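Student: Pasted the sequence and its predicted model underneath.
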Amino acid sequence: MAQDSSQETCAVAPHRVVVIVDENSNPFELGCATEVFGLSRPELGRELYDFRLCSPEPLTPMRDGFFMLTGVAGLDAADSADTLIVPNRPDTDVPRRPAVLDAVRRAHERGARLVGFCSGAFTLAEAGVLDGRRATAHWQWAHVFRARFPAVRLEEDVLFVDDGDILTAAGSAAALDLGLHIVRRDHGAEVANSVSRRLVFAAHRDGGQRQFIERPVPKLPDESLAPVLAWAQERLDSSLAVSDLAARACVSPATLHRRFRAQLGTTPLAWLTGERLALACRLIERGEARFEVVARRSGLGTAANLRALMRRETGLAPSAYRRRFGTGTG
């Protein structure tokens, strides 16, 4: 028996995500965190995260008193978080509890990853961990935030900001974008795609896209970009250019550019490059070891271009990405 037990291997504990819920917290962002990090993933054959909620009080009134949250852990659970999602709420002018701010500071000092959804950026800024750092917040509160926290480098017209160990999302729906970005960063594009499919949500919207897209009701139903996007996604390995997308949509390149800006908040070239990079990541994760083949099949052309784009967008060289997310890795 002793010999058998010595041969047992211990599974690595999943990354622990803890959400602090405080008085008047927004339930939507709490639901986003739960959907992305808290659900069981039998389709993947493993659990991605150990997810917990905590609160400074045993009974927490949620936004506008719609309901009360009970039965969650005490605030000391934040001290065991690998990733700590801080509370957000609409009354941004009300100071956060000192105990909550202290928990955020302790997490930051021991190297935990901090995440703020929507007005959660105010919590991070009040804790003093955003001084000199990049962050975003909902456009509605951007001028207030900038006035109160001038030391923070606010980027007010993006969906989310990844500043390494501190990440912020601009608004409610952007919480899902940032959550999937974190999954992609932790577990790779293939797993993030699986999570997004279960959410029935777009797998990847770049953080640099605009928060607020003025999108009038189209005059004609054929102004939707969906057909040309689907057509292009099936041909990423070919030498597609923006002019090809415009020709497929039967519009000029200038008109296509305006539609991309209006409907997606990005440019045709940026969208095309992002789709190709996402395909390259999936190919590497599925076991393709020849980077020149990955570059060719994803439409990125050369291995040098693949390396440059992967370093820029993921922070990893293709070889490092393969070691972290490739077939047979944790």
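Tutor: Structure received.
Student: Could you use CA atoms for every contact and neighbour count after this?
Tutor: Noted.
Student: Tell me where the protein has helices.
Tutor: Secondary structure of the chain (DSSP state H): helices at 2-6, 27-33, 98-109, 120-126, 142-148, 172-187, 189-199, 226-233, 242-249, 253-263, 268-285, 291-297, 303-314, 318-325.
Student: this is the comparison structure:
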Amino acid sequence: MHRVAVLALDGVIPFELGIPGRIFTAAIGSDGEPLYEVIVCTLDGRPVRTDAGFTIAVDHTVEVLAAVDTVIIPPVHPIEINMAGRLPELVASALARIPAGIRIVSICTASYLLAAAGLLDGRPATTHWFEADRFQRMFPRVKVDPDVLFVDDGDVLTSAGAASGIDLCLHLVRRDHGSDVANRAARLCVVPPWRDGGQAQYIEHPVPPLSAASTAPTRAWALERLPEPLSLAELAAHAGMSVRTFTRRFRDEVGLTPGQWLTGQRLERARHLLESSGLPIDIVARQAGFGTGISLRQHFRTSVGVSPAVYRRTFRTRNR
């Protein structure tokens, strides 16, 4: 069983603290057995104050960090670093206990803690969009991407604000056990298996008024027709908008262009077919809307980093 430790520091934000336990305990195997054990610890095993006016008690100290597979750090308020970007001694000592190779994850502004510990130097990362500029100034060696919901850099992963911790934890379940397990966990938690777009949709654009036309019905319509060639003009016509208005409103609502969104949905369809069926690659490509196996392979290598065949060998075996 994969062991996950959640490090609760003084001033921890309760919502983000609870995300790992909720998502990972909802991830179960085909036999109904749990796939993860979630352990919450503090620096010394004593209760810690939250930023919400109550205190939490735990059963473990940071000694458990040396014997787990993943360490997750939720955000604290105020952020536990000084203006020079240095960690409190006890926090630095706790992070130093984590052996090389253990997966380390930050939720929201806990990315400050990883950066101050030097764990993000030269690496891509994200944080809450409101903090992105200050974060980049304080840690210029980090390659900050303020637009995405999370960044997976292998053994170190960072997420954006608050609920993006859900997106990242579901991504970890998907990475460990495939889409079927992650999607089932998402349904149990009544959250979407993945969210379209990134933080840009929350930074730059207000939510359209209820009276405004939405692209949501057209997105639902397109999902039912992924194998078909869908042009921008067809999408705009279905929405009853001009191409220009549709493109602008689509980006406002989703944070992506219609083409980027459509490619992402087709990739997700292809992933599911590769994991859950033995269909030939060319058939998977057609059913996902890529037309040819060559096109699917090109998109898959660009977005996933491996060929469809390698992805299938990895994830279909895990799901059996």
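Tutor: Looks like it arrived, so ask away. From a predicted model like this one, the values you see are computed outputs, not experimental measurements.
Student: mind putting the helices of structure 1 in a markdown table, distance to Ile85 of structure 1 included?
Tutor: Formatted as a markdown table, these follow (distance: least, C-alpha to C-alpha, whole Å):
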| stretch | distance to Ile85 of structure 1 |
| --- | --- |
| helix 2-6 | 38 |
| helix 27-33 | 8 |
| helix 98-109 | 9 |
| helix 120-126 | 8 |
| helix 142-148 | 19 |
| helix 172-187 | 11 |
| helix 189-199 | 19 |
| helix 226-233 | 34 |
| helix 242-249 | 39 |
| helix 253-263 | 30 |
| helix 268-285 | 26 |
| helix 291-297 | 35 |
| helix 303-314 | 22 |
| helix 318-325 | 24 |
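Student: between the ones you listed, which gets nearest to Thr60 of structure 1?
Tutor: Between Thr60 of structure 1 and the helices of structure 1, the tightest spacing by C-alpha to C-alpha is seen for helix 27-33, at 11.6 Å.
Student: and the closest one, how far out from the chain's middle?
Tutor: 14 Å (C-alpha atoms, centre = their mean, to the nearest Å).
Student: about what we covered before: so which of the helices of structure 1 is the most packed in?
Tutor: With neighbours taken as mean count of other C-alpha atoms under 10 Å, the helices of structure 1 reach their highest mean count in helix 120-126, at a mean of 25.
Student: Out of the helices of structure 1, the one nearest Met68 of structure 1 is which?
Tutor: helix 27-33 (10.6 Å).
Student: Average offset of that closest one relative to structure 2?
Tutor: Its aligned residues in structure 2 lie a mean 1.2 Å from helix 27-33 of structure 1 after superposition (mean C-alpha distance after the TM-score superposition for structure 1).
Student: other SSEs contacting that helix?
Tutor: Applying 3 or more C-alpha pairs under 8 Å, 6 or more residues apart in numbering; DSSP states H and E, one finds that helix 27-33 of structure 1 makes contact with helix 172-187.
Student: Trace Arg133 of structure 1 over to structure 2, please.
Tutor: Aligned counterpart of Arg133 of structure 1 in structure 2: Arg123 (TM-score structural alignment).
Student: My read is that its match contacts Asp155, right?
Tutor: No: with contact defined as C-alpha atoms under 8 Å, Arg123 of structure 2 does not reach Asp155; the gap is 11.0 Å.
Student: With neighbour numbers in mind, choose between the two.
Tutor: Neighbours around Arg123 of structure 2 and Asp155, counted as other C-alpha atoms under 10 Å, are more numerous at Arg123. The numbers are 15 against 12.
Student: got a list of what the more buried one touches?
Tutor: 141-143, 153 (C-alpha atoms under 8 Å, 6 or more residues apart in numbering).
Student: Show me the two of these that sit farthest apart.
Tutor: It's Arg141 and Asp153 that sit farthest apart of those, by C-alpha to C-alpha, at 15.1 Å.
Student: Which one of the two is surrounded by more residues?
Tutor: The residue with more neighbours, out of Arg141 of structure 2 and Asp153, is Arg141; 15 against 12, by other C-alpha under 10 Å.
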